[in-house]
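Q: heads up, no residue letters with this:
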């Protein structure tokens, strides 16, 4: 963004009772900010932005009037009610949080959805549950999107007011308090943000600023965004700065960045990263991407710190379930070998032609084995991989508790950044199906779309939880009815994370030099990671026993089961 840019979006308090307003609307003729029904005309400037000043008290409601049509502020910090109503003049007190943060290599992440993480579904209730996660050894929470969306219930990926927290979860101050509560527990907070599209209801930028969107391209979720426009880039960069600076979050998970297409230099993601890293923060900043392209460039250059590694999940899923359809097809051919690649090189798809690949598609990815382990966020299940199934089943319901205990051990003791999905630490069987809160034609379109999406799968019998039924949302809460073996799962999680802190992290901080894997059979493998200060070995049995000589004794070891079991795990250290 170069020099400090003029204000393009929203309202800012210049001093108590005095505000500046701006909105980029290059196609508009007349724009006013209407506060408590009193309009203040804004001046059009050469960059297509309308700017001006007005007087009002904090809490007053306002809207923008664009050529006679009133809309909420696209950069509103808070709404008076739903996404269609007036916005509220809001000021957050400056954060006094000086928590120093943590090294990303040390992160153990739990992905949570505020609406289903607790029965109350609020920031305050979620904050009260963080001590339980901290006691287990989980030190980072990744919060699914909280930007305001239409209705009360939703995953958050249909957000339309990116600067406003979803009111069903609480106020902006409540979210700031949630972050502060996490920091008091030495826990990091990563916030999931969606900068690649807007939701289908309440996105008034389509009306006020048509130039915000790329008329020649659409995403799977709606019109594409034109990131070649400086005001568009500023909208999202200022939003990211707000979450990090004003709320104190420790990093962002950037949703589907493969849909953020930008031919300019510097590209949007690089400018976003530079702007955030230039803030004078008392703690390190973490940027994590979801990017299905499997390219290492952003991590190599420092634009991002890590990427969700779906290849790890797909390999494990196919090994445990035998599923072969859809995007699982390439990973179903030799899943144990793919899992070995994921555990030694990060991505499985690295630009090679893959059997089972869509013949009309192109190879994806590039070599990734040179990246450090903390460049990959590995997960046995995520909101995507559970919720994008027809019934929203967790992997434990598709395989077995025995299998998942070994997968749990493999995930939490390997050198990569491990991520759990809420309830996974207690062995939850609760589904996490897709849910939303639309009405009318949009609700009907969602129901029809979900049925159409799964009709191509051979095992689909037409059974689908109604995504609009509030019960589908309520049934997704994993802690309301914990499984009978929840305490045993918590003990296992604590044991594994204690091992990770004591044994794996010191090796990680010494640096990984190489990794290799030996396939012991169709459902077993031995992985060896060489560090500067030692060697970490893991024998992973996900459905078959192995010979005893693959389980050597060591002074520093951890075992689940026995080499004679189908499902067992043995990890140990060789000192150098």
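A: In hand now; what should we look at? If you're wondering where the values come from, they're calculated on a predicted model, not measured in any experiment.

Q: drop to CA atoms for contacts and neighbour counts, all remaining ones
A: Will do.

Q: can you pull out the strands in the stretch 451-576 of the chain?
A: With DSSP state E, counting those that start in this stretch as the criterion, the stretch 451-576 of the chain has strands at 512-521, 524-531, 534-542, 557-560, 567-575.

Q: Put this next to the previous one:
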């Protein structure tokens, strides 16, 4: 059975038929607006008297037509710009947009309704580093067989040049042409659904990239000049047209492309925080009205540890606290934000496992004593996405170091067992499944040489405060983000002897014993039992007790099992090498994890 899906947008180029397209643009600071079709003389667009700032035209053209908007503004004079709601570009961000027929792709797996959130095992990937949409599609069978249930694409919205992390996007509705066509992205998602895989998209609603964004010239109210951010003036979500632009973008990806969920990047940088709840509720109501049985998942990245969003509107938040404390325990690093986790890290890990966030209104040393976070007590463990690595935590390092190059492999394996067998939702970063050692660097491909140099210098300045980069020569060794070699080094290289055996084993255990019991699971208690050792328990949905003991130090620690577990009645789900014998002697071995499932009382 085949099906066609589209999400009608109230702006942009709407294909009305094989030879008819409606164009609609919000340009409140433009004096005149026209449409250039295939480079011809612009055809005037009419101002909508009922909706000030809107311009519209219905023209005789169809799918494949290249078009630009020709604008006249008092500040910048005459200019030709791409459509801010472009569904595809003829080339790059400065080039013409293309009229797209959203119904051109016939979906093969139209009966797909998604999967429940508690079944998620996320695999974050960079589309360009894996060969574009077609290259990612080739990897899907292997990922599904390994036990991954969801792939998460780093942003794919059109960005300048061919290589970019994606957070410099400026055309949020257009899949980047360097990755493939809209139909190829849909084919990737369709193939994933056929294998039982969910597909998530990382979206950036907190800023636009520095190159190729023309909105400020003809739609000045899109931004507010009283709220500077790291990326320029803040987006003004108080404007109804702006708020709707991003709500429509979320619906567009979920409906027209059939993504199963969205991850909102750096949501703390959105100045109107209440808009996040409005977005979530609007999206859920809209999708439920069309497809009541369909699963849609919304995930936040939010530095504020805003637990209230997780009680009503969002499925989960990336648990940066969990990553940071595990990183400190694995590497002993304590610079920058890691300083907040260096003191009594085992106690902090215990709080993470029992309550989700570590910082729940507590003062932060890194933030000069300012409180951070809200109470997350009582939230389900599945409200948190836990990870040992991701694009930020690898790529924001000067040399893109992976954890496998910084920590003892035995400790990393013990931490991976906690990640994949614990009740929080696990996320792996591409290559992590076979312990890749190749770096993942920060890379761009800006076409403006002045901007490219500014990014390179800014990268050096970012690390200048760290003692190891006080020497200018050391800073000069940091890879140039705009160099092609920087991108090429970031393509994960699978070692000849690389194996996904442990990852597959752990995920097999998770799907057989943990996932079926995750709904309504709740933490009982967790406590530090050594300098880098924790024992934690959860009551699962069927009243069985999940017990995890982990020691990330080389030295064993004494452990009294009485009152915590009943070894005779527990099923041993997993134990690191030598851990069982050590337990028999009253010790938790160094660099080990033990996972047990006790029967219901």
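A: Yep, it's here. Model, not experiment: these values are computed from the prediction.

Q: re the thing from before, just name the most buried of the strands of the stretch 451-576 of structure 1.
A: Burial of the strands of the stretch 451-576 of structure 1 is given as mean neighbour count (mean count of other C-alpha atoms under 10 Å); strand 534-542 ranks first at a mean of 24.

Q: Give me the mean distance between that one and structure 2.
A: Overlaying structure 2 shows strand 534-542 of structure 1 at a mean distance of 0.6 Å from the equivalent residues (mean C-alpha distance after the TM-score superposition for structure 1).

Q: any idea what residue 343 of structure 2 aligns with in structure 1?
A: The alignment partner of residue 343 of structure 2 in structure 1, by TM-score structural alignment, is residue 333.

Q: Quick one: neighbours of its match, just the number.
A: 18 (other C-alpha atoms under 10 Å).

Q: wouldn't it be in contact with residue 356 here?
A: Yes: with contacts counted by C-alpha atoms under 8 Å, residue 333 of structure 1 reaches residue 356, the gap being 7.3 Å.

Q: Now the terminal residues of stretch 108-125 of structure 1, how far apart.
A: With C-alpha to C-alpha, to the nearest Å applied, stretch 108-125 of structure 1 spans 21 Å between its terminal residues.

Q: Kindly report the same for stretch 547-564 of structure 1.
A: Across stretch 547-564 of structure 1, first to last residue, C-alpha to C-alpha, it's 8 Å.

Q: returning to what we had before: out of the strands of the stretch 451-576 of structure 1, which gets nearest to residue 222 of structure 1?
A: In terms of C-alpha to C-alpha, the element of the strands of the stretch 451-576 of structure 1 nearest to residue 222 of structure 1 is strand 534-542, at 40.4 Å.

Q: Show me what the closest one is packed against.
A: helix 401-413, strand 524-531, strand 567-575 (3 or more C-alpha pairs under 8 Å, 6 or more residues apart in numbering; DSSP states H and E).

Q: Out of those, flag the one nearest residue 350 of structure 1.
A: Nearest of those (C-alpha to C-alpha): strand 524-531, 19.7 Å.

Q: could the helices and strands packed on strand 534-542 of structure 1 go into TSV alongside distance to residue 157 of structure 1?
A: As requested, these are arranged in TSV below (distance: least, C-alpha to C-alpha, whole Å):
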stretch	distance to residue 157 of structure 1
helix 401-413	26
strand 524-531	37
strand 567-575	37
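
Q: so which of the ones you listed comes closest to residue 464 of structure 1?
A: helix 401-413 (24.5 Å).

Q: on average, how far is the closest one from the matching bit in structure 2?
A: Here helix 401-413 of structure 1, set against structure 2 after superposition, deviates by a mean of 0.7 Å using mean C-alpha distance after the TM-score superposition for structure 1.

Q: Give the next helix or strand downstream of that helix.
A: Using DSSP states H and E, the helix or strand that follows helix 401-413 of structure 1 in sequence is strand 417-421.

Q: Structure 2: matching residues for that following strand?
A: Using TM-score structural alignment, strand 417-421 of structure 1 pairs with 425-429 in structure 2.

Q: just how off-centre is the matching stretch within its chain?
A: Centre-to-centre, stretch 425-429 of structure 2 and its host chain are 11 Å apart (C-alpha atoms, centre = their mean, to the nearest Å).

Q: what comes into contact with it?
A: Residues from elsewhere that reach stretch 425-429 of structure 2 (C-alpha atoms under 8 Å, 6 or more residues apart in numbering): 118, 120-125, 381-391, 419-420.

Q: Any idea how many residues pack against residue 228 of structure 1?
A: 18.

Q: do the same with residue 164 of structure 1
A: By other C-alpha under 10 Å, the residues close to residue 164 of structure 1 number 26.

Q: Which of the helices or strands spans the counterpart of it in structure 2?
A: Mapped onto structure 2 by TM-score structural alignment, residue 164 of structure 1 lines up with residue 174. Here residue 174 of structure 2 is covered by strand 171-175, with elements defined by DSSP H and E.

Q: Then residue 350 of structure 2?
A: Going by DSSP H and E, residue 350 of structure 2 is part of helix 345-355.

Q: Give the other helices and strands that that helix contacts.
A: Using 3+ C-alpha pairs under 8 Å, 6+ apart: helix 345-355 of structure 2 touches helix 320-331, strand 522-530, strand 533-539.

Q: Is it possible to get CSV of the ones you listed that adds distance to residue 67 of structure 2?
A: Conversion of those to CSV gives the following (distance: least, C-alpha to C-alpha, whole Å):
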stretch, distance to residue 67 of structure 2
helix 320-331, 43
strand 522-530, 55
strand 533-539, 57
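
Q: who wins for proximity to residue 489 of structure 2 among those?
A: Nearest of those (C-alpha to C-alpha): helix 320-331, 23.2 Å.

Q: Which stretch of structure 1 is the closest one matched to in the alignment?
A: Helix 320-331 of structure 2 covers residues 310-321 of structure 1 once aligned (TM-score structural alignment).

Q: Figure out how far the matching stretch is from the centre of its chain.
A: 19 Å.
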